[in-house]
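Chemist: coords please:
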Amino acid sequence: MSSAPVLAEYPEKPVTMVIPLGAGGSHDLNARIITSVIPQYLNQAMIVRLTPGAGGQKGTQEVARSPADGYTLLFSHNYMDMLQQYVDDLPYDPMADFIPIARINYAPASIVVRADSPYETFEDLVADARARPGELDLGHSGNWGAFFVPAAQIMRELDLNLNLIPYPGGGPAMQALLSGDSDFTMAFPSSLGELLKAGDVRILASASEERIFDDVPTLTELGIEGDIGYMHRFVLAPTGTPPEVVETLQAAFAELVVDETFIRLMGTLGESIDPMSGEEYQVLREQQSVTYKELVDALTTE
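Modeler: Have a look, this model is predicted:
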């Protein structure tokens, strides 16, 4: 008498989390903390794999085409996820090919210069940009990405002409700033802690609703209104991942975001934790899709 095969209980091997960006950026730093704490709730290791290229499309496509078995996940952000579809012919469908597992947090971008920069304030930067249109270089993390979009919004709001230079992620963009290859860049809190301690950079403004650095004004204080400069960080799985696997992953991330060690380590990066379930974030994804279509239409038809 034969019996049905016994299926292994997920996960029976390490889970890979693909980051479609370069090393040293905020996603990389956040992921290192996630993967150091979540194994106790997943009962398996989680491995980070950096796969930058094509503005994030290379790594995203890799996950979209991977088996929907829960062993390959994507750690993405809102601009890459829901905005790129309106500016590029993507080799995947972000809404059809992925399902959200969890949002971990969201973070406001800051405008950053080297410590030896002549710009002491955001107003100094704007004044020079107006005096020398098209001459100031802003290094960003990729076209239509987490820094390109707020930069374009600020340029539109203030009628500035900046030279936007793409790099494969926030880490490389910051290295370009530090090496003198750009005049300014943007960065998230997790990328700034050690640089501020070392006295390497100066922050001119932040996109937060309230000040996250006591002596740094917010964009709102500077008269720039709107949803500018926020990046949501979340985990996606390929569509078709079995419901029981999704449930296991969601349960592990739900435990992660309330873990005291995780909270402490995220605090060392200057990062908040603002989790959403996969179902909650799916609602927000759909709203973002509409908002970003309107934004791209506005930025590309003027």
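Chemist: Could you use CA atoms for every contact and neighbour count after this?
Modeler: Noted.
Chemist: what separates Asp137 from Thr185, distance-wise?
Modeler: Distance, Asp137 to Thr185, using C-alpha to C-alpha, to the nearest Å: 8 Å.
Chemist: Looking at those two now, which is surrounded by more residues?
Modeler: A direct count of neighbours by other C-alpha atoms under 10 Å for Asp137 and Thr185 places Thr185 higher, at 29 against 18.
Chemist: Over to the more buried one. Which of the three states is it?
Modeler: Counting by DSSP: H, G, I helix; E, B strand; the rest coil, the backbone at Thr185 sits in strand.
Chemist: which ones are touching it?
Modeler: 111-113, 138-140, 147, 173-174, 177 (C-alpha atoms under 8 Å, 6 or more residues apart in numbering).
Chemist: In PyMOL, select just the buried ones from these.
Modeler: In PyMOL syntax, the buried subset of the contacts of Thr185 is picked out as below (16 or more other C-alpha atoms under 10 Å):
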select buried, resi 111+112+113+138+139+140+147+173+174+177
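Chemist: Show me the strands in the stretch 151-300 of the chain, by range?
Modeler: Listed in chain order, the strands of the stretch 151-300 of the chain (DSSP state E, counting those that start in this stretch) span 163-166, 184-187, 201-206, 230-238, 276-277.
Chemist: List the contacts of the longest helix along the chain.
Modeler: Determined from DSSP state H, the single longest helix within the chain is helix 278-300. Residues outside helix 278-300 that contact it (C-alpha under 8 Å, 6+ apart): 78, 82-83, 86-87, 99-103, 152-153, 156, 250.
Chemist: Second chain to compare with the first, below:
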Amino acid sequence: MTKRLQLIAAAVGLAALAAPAFADSYPSRPITLVVPFPAGGPVDTTSRIVADKMKDALGQTVIVENVGGAAGGLAAARVARAAPDGYTIMTGIWGTHVANSAIYKLPYDVKDDFTPIALVSVNPLLIVSSKKTPATNLKELIAWLKANPGKATQGTSGVGSVGHVGGVFFEKMTGVKYNYVPYRGLAPAMQDLAAGNIDLMFDTPATSLPHVKAGTIRAYAVTAKKRLESAPDIPTVDEAGLPGLYISTWTAFFGPKGMDKEVVAKLEAAAKKALADPDVKKRLANVGQDVYPPEEQSAAYLAKFQDEELKKWTPIIKDANIKVE
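Modeler: Okay, the predicted model is just below:
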């Protein structure tokens, strides 16, 4: 064997030894969890609840860092470029890791440039309307919209938001047509809905339920297969007469592509342990988040789940020509 080949063989051998050694010692310092939105919102709150408990299993602090901007794109770009050593990961959501790929020109691939780690929580939407809307149930709402094509208005938290895309899906399934009114967030949209200035919304339970319970707006259905524990009297879309209209936001943990499998396994196990804690579940429920079943929290399941979400929503978004320059 030539000296050159001996050096190459030695280098390969050292690399093979280094990978397991690194995985065995991981983590040896705090981990940064990048959250793609400002502090105080539901994604930030969810991330902090889970991250705080993950430290028990990891033996290291998980530091939450908020990097807002570009609908989560700035945070995603940063993590996509980070070293795949497990010390920089992010909270991804339906927007950052599904919808954005169809709406924006991104400097990264939402699937190929990330490593799935764990699926954390899900938050279905509510179909709600102003009390001025004459319909008292979902079938009546669809009939009223069909009888008044192009006249009704749906409020959204912005172009390409889950509520906006959910409305497009609703139009596609029912054949109704109406207009969208984008707002700078859910709060001003909900204010106008309660005042009767717009007709309907596809909204998060955390924003809608206080108004539903106060009697200022009307709820027709939850866009999921099961009813909300926090509002068991609101039927599912299946029960209300529009089966299959499933629309949910979700949160998950991703890292840069190329992460060591054993490092991913440690992060996945820490997330699962945190999500199994009764206090964590209760705190997440208080902000409208349901924890996925243990068998659906894994990195492997998240990869499959993201594939399915991309296949479902990408054509819906592109067919509706939803774009943000």
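Chemist: How close are the two chains, by TM-score?
Modeler: The pair, once superposed, lands on a TM-score of 0.78 when counted by TM-score structural alignment, normalised by the length of the first structure; 292 aligned residues with a C-alpha RMSD of 3.5 Å.
Chemist: ok, back up a step: got the angle between the longest helix of the first structure and strand 230-238?
Modeler: Interaxial angle of helix 278-300 of the first structure relative to strand 230-238 (axes from the mean of the first three to the mean of the last three C-alpha atoms, to 10 degrees): 120 degrees.
Chemist: buried residues in helix 278-300 of the first structure?
Modeler: 278, 281-282, 285, 288-289, 292-293, 296.
Chemist: again with stretch 255-270 of the second structure
Modeler: Residues of stretch 255-270 of the second structure classed as buried under the neighbour-count rule (16+ other C-alpha under 10 Å) are 255-257, 259-260, 263-270.
Chemist: In contact with Pro116 of the second structure, which residues?
Modeler: 253-255, 299-300, 302-303.
Chemist: Can you pick out the most distant pair from those?
Modeler: Pairwise distances among the contacts of Pro116 of the second structure were taken by C-alpha to C-alpha; the largest, 13.6 Å, belongs to Gly255 and Ala300.
Chemist: Which residue in the second structure occupies the aligned position of Ala207 of the first structure?
Modeler: The alignment partner of Ala207 of the first structure in the second structure, by TM-score structural alignment, is Thr223.
Chemist: Please disregard the earlier target; I meant Asp89 of the first structure.
Modeler: Matched to the second structure by TM-score structural alignment, Asp89 of the first structure sits across from Lys105.
Chemist: How much space separates that match from Pro42 of the second structure?
Modeler: For Lys105 of the second structure, the distance to Pro42 of the second structure (C-alpha to C-alpha) stands at 26 Å.
Chemist: list the contacts for Met17 of the first structure?
Modeler: Met17 of the first structure touches 46-49, 72-75, counting by C-alpha under 8 Å, 6+ apart.
Chemist: which one of these is nearest Arg264 of the first structure?
Modeler: Distance to Arg264 of the first structure, by C-alpha to C-alpha, is smallest for Met46 among the contacts of Met17 of the first structure, at 19.5 Å.
Chemist: any idea how far the equivalent of the closest one over in the second structure is from Phe254 of the second structure?
Modeler: Aligned by TM-score structural alignment, Met46 of the first structure pairs with Val62 of the second structure. With the distance defined as C-alpha to C-alpha, Val62 of the second structure ends up 14 Å from Phe254 of the second structure.
Chemist: swap in Thr61 of the second structure?
Modeler: Separation of Thr61 of the second structure from Phe254 of the second structure (C-alpha to C-alpha) stands at 17 Å.
Chemist: follow-up on the earlier one: between Val62 and Phe254 of the second structure, which has more neighbouring residues?
Modeler: Phe254 (31 against 25).
Chemist: Can you find the partner of the more buried one in the first structure?
Modeler: Aligned partner of Phe254 of the second structure by TM-score structural alignment: Leu236.
Chemist: nearest spatial neighbour of its match, skipping sequence neighbours?
Modeler: Distances taken as C-alpha to C-alpha, 6 or more residues apart in numbering put Pro100 closest to Leu236 of the first structure, at 4.4 Å, once the chain neighbours are dropped.
Chemist: And the helices in the stretch 151-300 of the second structure, which stretches?
Modeler: 162-174, 186-195, 205-214, 237-240, 261-275, 278-286, 299-319 (DSSP state H, counting those that start in this stretch).
Chemist: now the angle between helix 261-275 and the last one, please.
Modeler: What that stands for is helix 299-319 of the second structure. Going by the same axes, to 10 degrees, helix 299-319 of the second structure makes 80 degrees with helix 261-275.
Chemist: Mind reading off the mean deviation between helix 299-319 of the second structure and the first structure?
Modeler: With mean C-alpha distance after the TM-score superposition for the first structure, helix 299-319 of the second structure departs from the first structure by a mean of 2.8 Å once superposed.
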